[in-house]
Structures are given as C-alpha cells and as structure tokens.
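Peer 1: for reference, the sequence and a predicted model appear below.
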Amino acid sequence: MRHKFLYSFVLALLTTQAFSQTTSTYNAKEAFSPQFYPYPGNEYRSASGEPGVKYWQNRADYKINCSIDTANHTVAGSQELVYTNNSPDNLKFLWLQLDQNIYRKDSRGSATTTAAGGRWANTGFTQGQAIKSVAIEVNGKKYTPQFTITDTRMQVWLQESLKNAGKVKLIIDWSFEVPVYGTDRMGRLQTKNGWVYEIAQWFPRMCVYDDLQGWNVLPYVGQGEFYLEYGDIDFAVTAPADMIIVGSGELLNPAECLSAAEATRYANAKTSDKTVTIRSADDVNAGIKTTKKTNTWKFKIQNTRDVAWAASKAFVFDGAKINLPSGKKCVALSAYPVESIGANGWERSTEFTKASIEHYSQKWFEFPYPAATNVGGIVGGMEYPGIVFCSYRAKGAGLWGVTDHEFGHTWFPMIVGSNERKYAWMDEGFNTFINSFSTRAFNKGEFSKPSSGDEGRSSFGENVDGLYTIPDAVQQRSLGVTAYYKPSQMLHALRDNVLGADRFDAAFKEYINRWAFKHPSPWDFFHTMENVAGEDLSWFWRGWVLNTWKIDQAVKGVTYRDNLPANGAVLTIENLEQMPMPVKILVTETNGRQQTIQLPVEIWQRGSSYTFGVPTTSELKEVKIDPDNQLPDWNRVNNTWLKK
C-alpha cells in the first residue's frame, strides 16, 4: 500500500514503553462538553449533514490538445476551460493551479519539501509550467487579461465580474518538461524498450471556490494533495506512432491508434471476465510497424475533477470486463513494461483491478467511469480519476495492496470530493479503512493478514501528529499514521465498538451518496454519521480527530458482596487517559463460567471511575477489559485483573 510504514519501525520511532499509571488524568467535563459544532446548519449545508437546499459548487469543463516530444521529454498543449460560476458572488478574478511549478528550483516546494528530503523531494529541477498565452472569451468576445503567477498559482483578472450562472472561457497555451522524478506523483522511467511517461498535474486547473473559504489557494509544496472542481474533460494526446497511450476515461478512437489485431483484442477485453492480452511482451520486443509518424489518442471522461495519462512504446497492454451492480459494464486495463512480468507480477494487475473495482462498487457506491487503468512506472503509487500509477517493481501482496489502495481513491476523494490539501484523514484514512474489507474479500483472503492488536499503540505516540493537521504540516515520519492508519483505526473503532456494523455501514454509505461529486467538510461528515446512525458522537470526534487523546482503560479492583462470591462480585474500572470509549469486559470464574459485559461510553460522563455489580457463583479467576484486543489501549498491562 502507498506510504506503507512497517509497524515495527513506527512502534520504535513513535512510541514509548507502557507505564504503570495509577492516577487518572481524565476530565469528563472536557470529554463530554456540549459545545462541539462551530456553526449551525444553513441553507448551503444542513445541520443534518446533507447538502442544503441552496448548496452550490462551481464547475470547470476542459478541452485539451497536447503533444509529447520524446526527444526533449516535453509536453506542449492548448486548452479551452469553460468555468461556470454557480455561487451567489460576483467574481472579479479567477485562481488556477500550476502544479508543474513545484519542480522549479525557486519554488516553495523546493525550498521546503526538497530541502527536507523524502518521498516528495525533487531529484532534479525544470522550468515549470511555461504559460505562452492566456485569453478570455465571454459571449463570443475575446481579450487578453492581466494575470499573475505566484509559485504554483495563477490569478487571472476579468474585465467584468462573473455573475451567478455566468460562464467564461479561458484559452491557455502552455508547455513543460517532464521531470524524471515528479514528487512520486508523475515522471518518467527508462526501460530496455524505451521510456515510460506518467503525466499528471499537467495542465492549468481551476482552484475551488466554495462557501466555506471562497478561493482555496494553498500552494502545492509536495506532501499535501489536491482540491479540484468537477466537470467534463475531453483531451487528445499526439505522440509518436510507436507508442501506446492510456488515459483517464474512455478511449474514443481505438481503431485509429491501435493495429487492427490490437483493436480487436481491445474490444474482446471489454467483454471478457478473464484477462485478454492486447499487446504482448513479444509484440513489444518486435516493435510497432507503421508508416505513420504520429497518432492522436482521444479520451473523454465526465463528472471528473482531473485527468492523467501515460505513454510508452514499452507497454505490455491487457484488459478485462468489470461487472457493475447496476448491470453496466466497464473495462479494467493494465499497461506496464516487460520488466514487470514475473511470479505474481503485473500479469495479475488487471485481475486485481477488476476485483477491486467490483468490490467497492458492490459495497459502497458504483464506479462511475468507463475504464480503470493501472500503469506500471516510476511512481510508487498515485491516484487519478480512472487511472492510477503504481510501481513497476511491485508484485504479489505489494502489487495487490498498491493497486487496491490507489483504486480505492476513486471513492475518496474522486467521488466524495473532500479537500485533500487540508484533510488527508478524510482521503487517505477513509480509503485505508475500505481497503481492509476489499483485501479480506479478494480471492478468499489471499493477501489478508490478521492484526495482532499490538500495533495500535503506535497511533498515540507522543511524536505522532494529530488528524486535524494539514498534510504539509505533518512530520514525514508521522504521515503514515496520521493520514492513513489512525483514521482507518478510528473508523473501525466506531464501527466495531460504538455503532455496530449495520448502523455504521448505513451511515457511511449515506455519506458517500449525499456527497458524491460534491465538497464535504469534516463537519458534514460528523453531522451525517450522527444523524443517520442516531448517536451523538461529539465525544468521539473530539478525542480521535480534534485532539490526540489516548485510551487507557484499567481494572482497578474486585470485591464481593459481604465477602461471599455467591452474593456477586463488585468490579471497579477506571479511565486513566482522556479518551472515553465503551468498555467490553470478559469475566471468568474459577469454576470455568464466563460472561461478557458491554458497558456504554456514558459510564464515563460523571468521572474517571465506575463501579458495578456482576452476578457470580464462585470466585473470579480473571477480569479482562477489551478481551479481543480491538481498542488501541495505551497500557494493556492494567487491562487484566488476576486472582492471587
């Protein structure tokens, strides 16, 4: 899985040894404070967690024509961007993202992320996105606007304010050099049969203007990801005729770009449940024989926030049919170099892709795009609508993990369009959570491994950044826990220990349905889960998301009524740290009788200690909190009481 941290490494780096805490630091008034939501619902965002009756979001539709120059490793293009203002505000200017500028030597990303090193550091510099021209067209009239480029953003001033329901067309010509290592989100890989280009964040894209902040203009510095508007995108890539191009969405002209035999096999793949080889390793080694100099590959994808593509004459290419719950069909495709073929290698990529998409479509929300394409190249793992980039070296469990994780991003944040630049836990964390179900389901659990329950403490180490930290401010060594593992752990705790599977799944699916192709905030998620599940969860969000509180439930003591076990036992438990959670206790008597006691979180509303009676017939042998090791308890030593 992308960003995977070895648990042993995380435990050693981020945690300290458990200690025998005897004095509680728990404050019930703080944990169950009545003040949680920062603002009431309004006509844009309902207090129930739904989009309000006047919810709006702006729209960006693109038509792009570009070409790739393999001699100079450059891409040049021209785009028409139709921007629709659905907000009630009059917009005097527009903001766009120029992500390629992160690769400039003088960028903020180079000064911060690259200087710090790590996965998102540049290994070389380019001149960034060269903007050749910008024109505005409104009602058939064109003019050249004033525009300013600041790092990875471009502000374009309008001659007249764009009013509600108004549209404006931006015509932009641009070019850039493809970096070798593009912050592990794009780049190019040299293989024995040629370069593999993975092209992403490649054209000027609209920043989001929303009802929460107005223009969202956080710069792209590497670790933080994206926040984008939805629309339809048509794009065409002109490339040397010996190359295969794959991209987001539907390939509109396979017969023009593939050989007759390849086009037939491509059509067969769309109707086959088994992987069909479209272009084999032998075909790659033989090379494409053509009299044409170039091909123009045309793609279309609707209701999307972005597109990406890949190009190479080294691609082995295969595919298979994806079956969707509604009865619709789409296609799983894989493109990878011959170096990726081997035992449990990329020849299973299409199988993995098909299984992943079918699982998520059945369990959560139907896959909305005509194709799901997996590309093997230099990028370790990165997601875009309808296409993902995964390491060409991955195989076996690693290839399943990265493929499944990147395609899981289709649901978060491609369908549910949260702000990745601010809330990585709503993107990476939610995706990591749903990955656990798909991995258990795939091929009878071929790559599924049971949890030991011990790794949970790594989420609460003193050096772990909290979930409510913008990704660019999260320490690199903490990101795997903060953005991925802990929010997934949180959702499992909510499902398994608080709501139960039925209530949780109903609320989580409703959240996806409500906010599909929209822009939810954390508070919209909180409201939805509470309203649909029928539970006030402010105490839960306060501990898991807004703070870095720990869980430490302990058995304090055991006595018997009138000192007679037959009269029943009296148990006292404590909450030693600040996070409250429901309590599950397994009581074992010396005669072998066992009983499980479930206590709700409300036992902690009045203080850190709770005493209750248990009917018994003999002395107690053992009392154990959280007997299934479901909770990431900070000190498991005090979870158990044993008869002396």
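Peer 2: Alright, I've got the coordinates.
Peer 1: switch to C-alpha atoms for all contacts and neighbour counts from now on
Peer 2: Fine.
Peer 1: buried ones in stretch 612-626?
Peer 2: Judged by neighbour count using 16 or more other C-alpha atoms under 10 Å, the buried positions of stretch 612-626 are 616-626.
Peer 1: next, the distance between the ends of that stretch.
Peer 2: Using C-alpha to C-alpha, to the nearest Å, one end of stretch 612-626 lies 17 Å from the other.
Peer 1: could I get the buried residues of stretch 612-626 as TSV with secondary structure?
Peer 2: Below are these laid out as TSV (DSSP: H, G, I helix; E, B strand; the rest coil):
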residue	secondary structure
T616	coil
T617	coil
S618	coil
E619	coil
L620	strand
K621	strand
E622	strand
V623	strand
K624	strand
I625	strand
D626	coil
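Peer 1: second one coming, line it up with the first:
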Amino acid sequence: MIKVVLKITTVLICSMMVFGQVFAAGPTNSIFDDKFRQLEEILPTPNGRRTASGMPGPGYWQQQVDYKIDVQLDENKRDIAGSVRISYHNKSPDTLEYIWLELGQNRFRDDALGEQSSDFAGLNWGGYPSDETAATQTKPGKINLKTLRRQQFMDDHQLGYRIQTVTTASGTKLPYTIVGTLMRIDLPKALKPGSSFRFSVSWSFSIFEANAVGGRSGYETFSKDEHSGGNDIFLIAQWFPRLVAYSDYEGWHNKEFIRRGEFTLEFGNYDVSITVPADHVVSATGELQNAGDVLTRIQRTRLKQARTATKPIFIVTPQEALENEKAGTRKRKTWRFKAKGVRDFAWASSRKFIWNAMGHQQASKDMPLVMVMCFYPKEGQALWTPFAAAAVAHTLEVYSRFTFDYPYPVAQAVNGPNVVAMEYPMIGFNSPRPTKQDDGTYTYSRLVKRTLIGEIIHEVGHNYFPMIINSDERRWGWMDEGLNSFLQLMAEYEWNPDASAYQWKRGEPGAITSYMTSPGQVPIMTNSNSSRYYSYYGKPAVALTILRETIMGRDLFDFAFKKFAAQWKFKRPTPADFFRVMEETSGVDLDWFWRGWFYSTDHVDISLDRVSALLLDTKNPDVDFVRRQEEQAGKPEAVTVRRNRAEGRAPRILREPWLKGFYDENDLFTISNQNRNQYQDFLSDLNEIERQVFQRALKEDKIYYVLEFSNKGGLVMPIILRLTYTDGSMERIQLPAEIWRNTPGQVKKLLIRDKEIKYILVDPDLETADADTENNHYPRRIIPMRLETFKGGKKARDLMKDMKATLKVDPK
C-alpha cells in the first residue's frame, strides 16, 4: 500500500465527517454509459392484463383445451395410432377464424426446418447445436459416427405424423394446412369469445430409436440375454396433435419447432386410454382409473399400502418384471388415465418395468398426499431402487418451500434411453443407470449416481417451471430452464452440501466464468432456438443465486420469488412480469441487474488497482516535520552514493569540515518560527465546529485508506471486500452496486480505520462470478499453479503388439 500524508483543508473537513465517502474517477472525455437506467424503454407497457406490479390484472385471460384420447401401441412395428377429441374453449376477447395445432413428430421429417437448417460444423449427436465452437466439433473429411448413425436411421425410416382424418364433432371434414411442425385448421364459422369448438383428429406415426435419433422421446431396445428377447422401453411424448397457445401478448404462438425452443401449451383436462401388450406396465401423466383391469390383486394391495409407506415398496417386483420379459403375449390391455389442469400428457410403456412407490405428505397437511412412483428396468435396479423415489420426494419438499404446494396427485420418474432427459406434467424421463459387469453384477460411478439424483431433481422440478408456471419456452427458455436450474442447485445442496457430489453445478457463480468471457456468449434474453446451453440454464441460475445470496438477501428474495410463483401458478408469465414482481415485492431497484445479466454479454471483473494509506496532516510542524523526516530516512539512498561509500570515497564536506554551511546543518525539516506561526494562523482561521472536527481527528489519529477499483468486465456488481489487519483480525465489507452509478468504469472508495490493513481481497467467497480473481488481491500475490511433468517424444506405433492384443495368434 502507498502511504502518504493526508492534507486537510477547511473545505474538506466537513466531508471527512461522512464515513465511506466515494471519490469517482474517470476520463473527462468519456462517453457516459448509464448502467442504471430504467427498463421502461425495453419492457412492454403495463395494462389491465399484466400490471405494473408484475401481477395478473383483472383482465387476464387464457384459453383452455380438453382432450379425450384413445391410442394403441404396436410393439412389433414400433408404431403409434390414435384418435383425439378436442374441446377448445375460447376465453379470449378475440374472435378466431382458425386454430393452430402443434405436430411435434414432424420435427424428424427429412424436409423439416430443424433438419434442413442443421449446421454440420456445429452438430453433435442428434443434430443439435452444441455449446462448443464449430471448429471443435467437426473438421472437413471427418464425421462423428453417432451423427452418421442418426442420418442412417432417418434414411431408413419414414418419420413424422400421418394424419388420417380431421373432422368436426359431427363427422364433417375440416380443411387443414400443414406447415412444418404446425397444422392450421380453418373453422367452419368464426369462434366468438366465450364459445367452444369440438373436433377430432386421427393419426399415426413411427416411433424412432432414441439412442439413434436423439430428441425427447422414442424407444430403447435391449440386446438378448437370459431374460430378455430384445424387449423395448417406449417413452412417448409429443405424440398427439396439441393446441398451440394463444395469448394476450403474442396471439398464436405458431413458431416452428426447430429443437431447442420447447412447447408452450394450454391447460386443460385429459382422459387418455392407452392400449399396449398385456404384459406391459404403463406410467403416465395423471391418475390410473382402472387398476382393477390392468393390475393383479396383490399389486393393487401393494399400491394401497404404498400410500402410507415411509420408504418405497414394489408394486411390480423385480421378479415379476423378469417373468414379464420371459413370457411375451399377444393379448392387449388398456390403461386409462385422467389428469386435471395440465398442459401436456406423456407416457411410458414396457414389460421390463419394475415399479416402486411411496406416499409423500406435503408440509401443508390440508394438501392431498402425493404418490411418488418410479419405473425402471432390471438394468437400473442397483441405482434406482435405493435413490430414485427419495430424489423425487426431496424435489417436492424443497421446490414447494420456494414456491407452492405441489398440486398434482402423482410425481413419477421413468428410466429410459441414455439420451433422453425430459419433463412432462407428473412424469419425467431420466437416463442414468448402472453398468453391468462380466460377472453379471452391476456397479456405478460417483458421476452416474450424482447425475441420476441431479437429473431427477431437474426433471421433477420442471413440474413447477414450466408445467404449472406456464412460461413460453420457445421465446424465453431461461424462464423454465434457468429458474428450474436455480432451484435444482438449492435442492442439491439440501441433499448433499458437497458441491463435488453433482455433475453440472449449475447456479454456482464460479462455474460460469469461462462461458461469460467466451466469444460464444449470448444474452440470456436470446430466443431459445438461437441460444446456447449455458445462456438459458447456467447463467440465469447463477444470476438468481447471486440475487438471493449477495444482492437482495434470502428474506427479500424468498418472499418475492414465492409471491411470483403463487401469483402466476397455472398462468402464463413473461420476463417483464418476473422482473416487476421481484422489484415490487422486495423494494429493491433491480433494473441494473436485469439489464446487465439478462440483456448484455458483459461479465464480472472488478479489479482492485491501487490502495493508498493516508495519515492526517496535523499542520503542526512539531508533529508533521518529524513524520516527514522519518519517512525520508526510510527511503533507500541513491545507488551511486552507496557504492561510492563502499569504494571509500568520502564526501568532500566530511573530508573538509570547514566547507559545511548553515544549510548543511539544517535540512528541509528544520522547524522555523514561520512554520509555527503558519500553524497558529491555520488554527485561528477555523470556526468552532471546524476546530472540534479537526481536534477530534487529531486525537483519534486514524488511517485513511483510498481504494481504487476498475470495472474491466463491464458488468456492474457489488464490491465485496475482506480486510485483513496486521493484528490478524478480519472484516467483511459489501459496497452496493450503485457505487458504479456515475462512473461505471472506475471508482474510488475511502475507508477510515483505527488499525493498519495488511491485505485486501475482493470477492473472498467467489460469490459474484468474477472472471479474473487474481486482480482481486492487494497486494498482488504469486499465482499458485500445478506443474505437471511429461516425457517428450512420440510413442511409436507397435502394430504387431496391437494385433496380438485383439487376435488369436497361430503359435506356428
């Protein structure tokens, strides 16, 4: 630290009375960048449907769609055929001349927009854009075998919907137009506000192999073993024509389904009948209505017992699942499910399924019991039996505390193909499972275990965002993935506080810095189809973690977040609604935070550039002249003078003392009467208040530290400091982000302390996502790193040795 004398004039004395005075510094000709300007220029104007407080207004409305579906699974052909009767209730103030339906399976047609627009240089398995740069994915003349496998499957199969009929409730054909993954139905007459329209659609499609094609559903086939004859697990989603959302802020949400932007749908009631082979077990959205038709008596008894079980019990035991795999049958059974107030429906079916369940009592005793259920094959048993159901229940416990009681009667996790991790109302698909060893036993790594727990928490958590808080995933993917990833981290820490126990660490500030400083970063508010993984999963999760733990504090954040969740439960919020609720209910102006974190690609990099330690200039020559003389004596003498002395070259005034004069005997710090008179004149010029302030400052004899910061990343944030004093004690200080409001590039801060500061560290707990932590140290430190050794030279290829390792060699 630089120690200087702090000179005080009468103009500055009064300002010194204010602790923590801020000094702003910056180029005089710089262009002012207002990081704290309000968001009104960006956010939509409040109205009677969406108020300035972020709450739904008295004019808020949304549509309702009810479905009655009959579907059949052809296991041998791996085909789906079904019919749906749809009741569309127009609760909007608008008259509708047509309606739009989502045909998600058309995404996998050869001529689909998502297929045609896939960039080979940016592909990973499944043809989906990765977060890596194109150069790291593929090079000319190379292709990933997984990508090639996908293309071969697509070439060999006709995918997408086969629409058979579209008719009114009375059977009259309706004109329709298919546009990629969308279908427009022209209504026979305009649908007025408050009216309903009923119609039917019949369809079929081929189910694709999930591990070949990717996506959010599909089948997984198993190789033959002593118990399995190639049996499949079917995860069925985006499987029926679904009504596109119609909202007050966009009208029809008829953006093409490319891949990343998922689905925003309408709430409604479902009555679904699923016909499958008689030895299959089915998991689905909703409650099973005909257990007597599809379960044995003992299985129904177990299901009833599971409601009060404290640990999961088997409904379909591992032994029963093995028997199902062995036998096979041509008989069929129909499983019927009903679900109220959901925005989608998914299901899974397999004869391989083991099924366990237990009841989960929510914190609010007046809420109905939730049945936690898990479905998985024997290949997953070693991992799923001990952990899966507990992870589901844990998710409900933690998420409900942050939002609202889980409103559905069922919460399920289903194990399927290793590329599928996806969420639907009351059901989530999860892929991790153990590895089978040569001796027939199963093992799993730490990574696989933590991936399973994290995946289940994430997919079950999606029931809250966006299945109940119904955001528009295609426009703003962060409103479901980011909010959910934030709560996922909260739940993971409450499961096991060891951060190394989880794979992603989404939400931890330190985990996002490399992305935030990369050229591939895009703003959080980017459309989902143009976005990247971290921009709508990791970065918003980190932002909310910082908002809760560092900026707002837990009490204010939790109150505001819970209020947002409660107000928009079973409704359709936008980002503006979220931003406004968080500010209105907390009393904290956060426009600077939303602007920086959500609308920009700035990153956090606050550098502590300089620290000056200043002592008060007493004006008294009998005090200050002595100090200055001590400071002068502490400075190193000139190198030439020191070396002259070493060579025995004595100065002439020492060799010839008569050459010494008055000024050789009296240096600059010799006190004169003039100096003392100037001191008395200074005191006489002070008024009574100034004299009291000055005398108190002299008595206290504090140290005045001026800290100079620069904002190298552009993102304004609070400045968190840990001061270490020479006596070993420490102090934590948090300066608000508003310190940057006038000069967002550079600021100075005055700290007045009794003790001498030895060391200062910015962001000591790594809670602000600061990208360069080395410029947080003052004084700077030697950077600790690890030096790894290696042996030079390229290892020669031993083809003979390689061949012997894989082939039997003739001893002759």
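Peer 2: Happy to help now that I have it. None of these values were measured; they are calculated from a predicted model.
Peer 1: need the TM-score between these chains.
Peer 2: Here the superposed chains carry a TM-score of 0.91, computed using TM-score structural alignment, normalised by the length of structure 1; 615 aligned residues with a C-alpha RMSD of 2.4 Å.
Peer 1: before we move on, the earlier item: of the buried residues of stretch 612-626 of structure 1, closest to K289 of structure 1?
Peer 2: D626 (65.5 Å; C-alpha to C-alpha).
Peer 1: aligned partner of D770 of structure 2 in structure 1?
Peer 2: Correspondence of D770 of structure 2 to structure 1, assessed by TM-score structural alignment: D633.
Peer 1: wait, isn't its match in contact with S458?
Peer 2: No. Between D633 of structure 1 and S458 there is no contact, the gap being 10.3 Å when judged by C-alpha atoms under 8 Å.
Peer 1: for the stretch 551-700 of structure 2, which segments count as strands?
Peer 2: 606-616 (DSSP state E, counting those that start in this stretch).
Peer 1: give me the neighbour count for Q595 of structure 1.
Peer 2: Around Q595 of structure 1 there are 12 other residues, counting by other C-alpha atoms under 10 Å.
Peer 1: could you do the one 3 residues further on as well?
Peer 2: Counted with other C-alpha under 10 Å, the neighbours of Q598 of structure 1 add up to 12.
Peer 1: got it, and N231 of structure 2?
Peer 2: 21.
Peer 1: which residue in structure 1 lines up with G380 of structure 2?
Peer 2: Matched to structure 1 by TM-score structural alignment, G380 of structure 2 sits across from S340.
Peer 1: wait, Y679 of structure 2 sits on D622?
Peer 2: No. Y679 of structure 2 is beyond contact range of D622, at 9.9 Å (criterion: C-alpha under 8 Å).
Peer 1: ok, Y536 of structure 2 - contacts?
Peer 2: Contacts for Y536 of structure 2 (C-alpha atoms under 8 Å, 6 or more residues apart in numbering) come out as 477-479, 481-482, 524, 528.
Peer 1: make JSON lines from those residues and add neighbour count, secondary structure and distance to F598 of structure 2 to it.
Peer 2: What follows is the contacts of Y536 of structure 2, written out as JSON lines (neighbours: other C-alpha atoms under 10 Å; DSSP: H, G, I helix; E, B strand; the rest coil; distance: C-alpha to C-alpha, whole Å):
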{"residue": "G477", "neighbour count": "28", "secondary structure": "coil", "distance to F598 of structure 2": "12"}
{"residue": "W478", "neighbour count": "31", "secondary structure": "helix", "distance to F598 of structure 2": "10"}
{"residue": "M479", "neighbour count": "26", "secondary structure": "helix", "distance to F598 of structure 2": "11"}
{"residue": "E481", "neighbour count": "27", "secondary structure": "helix", "distance to F598 of structure 2": "14"}
{"residue": "G482", "neighbour count": "27", "secondary structure": "helix", "distance to F598 of structure 2": "11"}
{"residue": "I524", "neighbour count": "27", "secondary structure": "coil", "distance to F598 of structure 2": "5"}
{"residue": "S528", "neighbour count": "23", "secondary structure": "helix", "distance to F598 of structure 2": "13"}
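Peer 1: all helices in the stretch 451-600 of structure 2, in order from the N-terminus.
Peer 2: Using DSSP state H, counting those that start in this stretch, the helices of the stretch 451-600 of structure 2 run over residues 478-495, 513-516, 533-536, 538-546, 554-567, 575-586, 591-599.
Peer 1: wait, D89 of structure 1 sits on G166?
Peer 2: No. The pair D89 of structure 1 and G166 fails to qualify as a contact (C-alpha under 8 Å) at a distance of 10.7 Å.
Peer 1: neighbour count: these two, which is higher?
Peer 2: Of the pair D89 of structure 1 and G166, G166 is the one with more neighbours under other C-alpha under 10 Å, namely 16 against 13.
Peer 1: what lines up against the more buried one once you look at structure 2?
Peer 2: Matched to structure 2 by TM-score structural alignment, G166 of structure 1 sits across from S195.
Peer 1: got it, and T482 of structure 1?
Peer 2: By TM-score structural alignment, T482 of structure 1 lines up with S535 in structure 2.
Peer 1: where does its match sit relative to H394 of structure 2, distance-wise?
Peer 2: The gap separating S535 of structure 2 from H394 of structure 2 is 27 Å, by C-alpha to C-alpha.
Peer 1: the more surrounded of the two?
Peer 2: Neighbours were counted for S535 of structure 2 and for H394 using other C-alpha under 10 Å; S535 has more, 28 against 21.
Peer 1: who's in contact with that one?
Peer 2: Counting by C-alpha under 8 Å, 6+ apart, S535 of structure 2 touches 478, 521-524.
Peer 1: which one among these gets closest to F570 of structure 2?
Peer 2: For the contacts of S535 of structure 2, the residue nearest F570 of structure 2 by C-alpha to C-alpha is W478; the value is 18.1 Å.
Peer 1: need the distance between the two termini of stretch 277-294 of structure 2.
Peer 2: This stretch, stretch 277-294 of structure 2, spans 11 Å end to end (C-alpha to C-alpha).
Peer 1: rewinding a little: compare the helices of the stretch 451-600 of structure 2 and give me the one nearest K505 of structure 2.
Peer 2: Proximity to K505 of structure 2 (C-alpha to C-alpha) singles out helix 478-495 among the helices of the stretch 451-600 of structure 2, at 6.9 Å.
Peer 1: and the closest one, which stretch of structure 1?
Peer 2: Aligning helix 478-495 of structure 2 against structure 1 (TM-score structural alignment) gives residues 425-442.
Peer 1: before we move on, back to that, how near is the match of G166 of structure 1 to S612 of structure 2?
Peer 2: Applying C-alpha to C-alpha, the value for S195 of structure 2 to S612 of structure 2 is 74 Å.
Peer 1: so what does G214 of structure 2 match up with in structure 1?
Peer 2: When structure 1 is aligned by TM-score structural alignment, G214 of structure 2 is paired with T183.
Peer 1: for burial, what's the neighbour tally of the aligned partner of G376 of structure 1 in structure 2?
Peer 2: Superposed on structure 2 with TM-score structural alignment, G376 of structure 1 falls opposite N415. N415 of structure 2: 28 surrounding residues under other C-alpha under 10 Å.
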